[in-house]
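Engineer: Pasting the sequence and the predicted coordinates here, then a few questions.
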Amino acid sequence: MAQSLERQKAKPHLVEEWVGKVYTLLCIAFLIITIFSIVYFVASKGLSTFFVNHVNVIDLLSGLKWVPEGEPALFGALPFIFGSFSTSILAALIAAPLGFCAAVFMVEIAPKFGRRYLQPVIELLAGIPSVVYGFVGLSVIVPFFRNVFPGQGIGIAAGAIVLSVMILPTITTIATDALAALPRGLKEGSFALGATRWQTIYRIVLPTTLPALMTGIVLGIARAFGEALAVQMVIGNAPHIPRSLFESASTLTSAITLSMGNTAMGTIANNALWSLALILMLMTFVFVFIVRWLEGRSKL
């Protein structure tokens, strides 16, 4: 009798467990199908440029002129690739020191004040729409560069500054989590050996958390690499390689967003834009692999 009662009580739990497993498997299957569908769609469209329209891969990656409607049509994506990499890397070089210093301040120097006031302000930056960043850059940064430096103010420098503010929350948050997860025994051992707070920070804390800090930088670069609207408003969107930071340039995302609506599906110009999207997707995979590699080298 007791065994039958226990079996009756166990049946609802078994049903709930079975429903949970099925629901979880369906969600995982949906995610996998969605990812593979996106990859297949972008790859099939992007590769059509080479296999259907017979555009040379080397010409696309190394060409300097983008004239899709010309005779003959020219599809040189190097200016867009250069613009994307230059703005993203320069933005990371600007945002990384600021993010690291903010994280060290919040965790090691003034944790109560930093966590209470500074961290909410930095996290608030992540919720601001990109069009707002672009409008502020167009209204503040571009006129400042126009008055101080030669040129019209638009260019890689303006785009990099806008992107640096946009990726600052990502770098700061990851750095803060990495510093907070550091075992207290390491710092206490350093203090016990007579090291000062600053010696402990730059000789123990930062070297130990370096892989996690680099992960934040890579994720920030990935975030900046795929940004379209904010950069498009301040970079000038000129399809050439600039000779200075204050000349107009263009990125992969701005080239796609500006031209995709003006091309017909299936044409060589449209397929070339999908090839640019394929380059963006491949670079995203590269960033993911780098992040995984850095996580594997973590010392924590």
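Structural biologist: Structure received.
Engineer: Please count neighbours and contacts with C-alpha atoms only from this point.
Structural biologist: Noted.
Engineer: Gly159 and Lys187: what is the separation?
Structural biologist: Applying CA to CA, to the nearest Å, one obtains 39 Å for the distance of Gly159 from Lys187.
Engineer: Looking at those two, which is more packed in?
Structural biologist: Gly159 (34 against 17; other CA atoms under 10 Å).
Engineer: Quick check, the more buried one in contact with Gly236.
Structural biologist: No: the pair Gly159 and Gly236 fails to qualify as a contact (CA atoms under 8 Å) at a distance of 9.3 Å.
Engineer: Contacts only, for Leu280.
Structural biologist: 226, 252 (CA atoms under 8 Å, 6 or more residues apart in numbering).
Engineer: want to compare, so here's the second one:
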Amino acid sequence: MSGIFTVCGCLSVVAVVLITVYMVALGAPGIGKIGVGEFLFGTEWFPTATTKDPSFGILPMILSSILATGGAVLIGVPIGLFTAIYLAEFARGKTASVLRAMVSLLAGIPSVVYGLVGMIVVVPAVAKVFGLPSGSSLFSAILVLAVMILPTIVSISENALRAVPKEYREASLAMGTTRVRTIFKVVLPAAKSGVAAGVVLGIGRAVGETMAVIMVAGNAVNMPALFQSVRLLTTGIAMEMGYADALHREALFGIGLVLFVFIMAINIVLNRIIKSDSKEERR
């Protein structure tokens, strides 16, 4: 069994390495031809322009992706974490079973269904509430993504909280601390790594989501504004890969490489923060 586990672990590492090599091999040439500065910091995206030179600036898509992910995390993480705390510490019996079933159902809903609900419900509601001609905007994308990351955050955070030994709670309560203070000062810090893993996976879901965002964001390559149509990195690839060729196709692979680096950077930063916090606690 030790050998089997070792092989499985090595296969995971090999898969990551192969994906990295593949993305660099296909994405780097296009970025090199366009120019790193023009590609990353250019504000115009006209890859098929005929009346002027094509433009391959993806800064609007980068900023839109960052803001959409950040907004979804800002809304989804507190709701997901509080839901996980309720399920792990307070919910009992049939109430807990029903809520867990609903969370599991949210996790199983296809992305296109989220997009349809967003297009039919969220987009018109945003237009009506804020008096906009169209509700297809960055704000609508944030709302849809916030709901989509909830199942991941809730399920992983709940498992992490339930894994904290009962002795931690009992010791804290025995010292006269209230139950709520015990949860936030003892249980939650003890489950910090598991909760952080849920947040990282939720961020990955938000960054990599395509279908739902296509249906609610408007998909115009604009510098991001909360109530303006935007295009994210993932939607840019999905919408244009079918007809792209030559340098245009290479530029889309370059967007994929930027997206891959973005997700890797998020994982590395969060893991380092968790490890540094763990070292400080040991000291």
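Structural biologist: Arrived safely. What you see is a predicted model, and the numbers here were worked out from it, not measured in a lab.
Engineer: just the strands in structure 2 please.
Structural biologist: Taking DSSP state E to define them, one finds strands in structure 2 at 45-46, 55-56.
Engineer: Per the alignment, name the residue of structure 2 opposite Val148 of structure 1.
Structural biologist: Aligned counterpart of Val148 of structure 1 in structure 2: Val129 (TM-score structural alignment).
Engineer: which one is Leu247 of structure 2 nearest to, not counting chain neighbours?
Structural biologist: Nearest residue to Leu247 of structure 2, sequence neighbours excluded (CA to CA, 6 or more residues apart in numbering): Gly30, at 6.4 Å.
Engineer: need the contact list for the equivalent of that neighbour over in structure 1.
Structural biologist: Using TM-score structural alignment, the equivalent of Gly30 of structure 2 in structure 1 is Thr49. Thr49 of structure 1 is in contact with 55, 268, 271-272, 275, counting by CA under 8 Å, 6+ apart.
Engineer: roughly how far apart are the aligned residue in structure 1 for Ile266 of structure 2 and Ser275 of structure 1?
Structural biologist: By TM-score structural alignment, Ile266 of structure 2 lines up with Phe287 in structure 1. As judged by CA to CA, Phe287 of structure 1 and Ser275 of structure 1 stand 19 Å apart.
Engineer: And those two? Which one has more around it.
Structural biologist: Ser275 (25 against 19).
Engineer: okay, now the closest residue to that one other than its chain neighbours: neighbour count?
Structural biologist: Counting by CA to CA, 6+ apart, Ser275 of structure 1 lies nearest to Gly46, which is 3.8 Å off, once chain neighbours are set aside. Gly46 of structure 1 has 21 neighbouring residues, counting by other CA under 10 Å.
Engineer: Any figure for the gap between Gly46 of structure 1 and Asn53 of structure 1?
Structural biologist: From Gly46 of structure 1 to Asn53 of structure 1 the distance is 11 Å (CA to CA).
Engineer: Can you redo the strands of structure 2 as a markdown table, where the extra columns are distance to Leu18 of structure 2 and mean neighbour count?
Structural biologist: Listed next are the strands of structure 2 as a markdown table, based on distance: least, CA to CA, whole Å; neighbours: other CA atoms under 10 Å:
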| stretch | distance to Leu18 of structure 2 | mean neighbour count |
| --- | --- | --- |
| strand 45-46 | 30 | 17 |
| strand 55-56 | 27 | 21 |
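Engineer: I'd like those strands as CSV, with distance to Tyr86 of structure 2 appended.
Structural biologist: What follows is the strands of structure 2, written out as CSV (distance: least, CA to CA, whole Å):
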stretch, distance to Tyr86 of structure 2
strand 45-46, 46
strand 55-56, 47
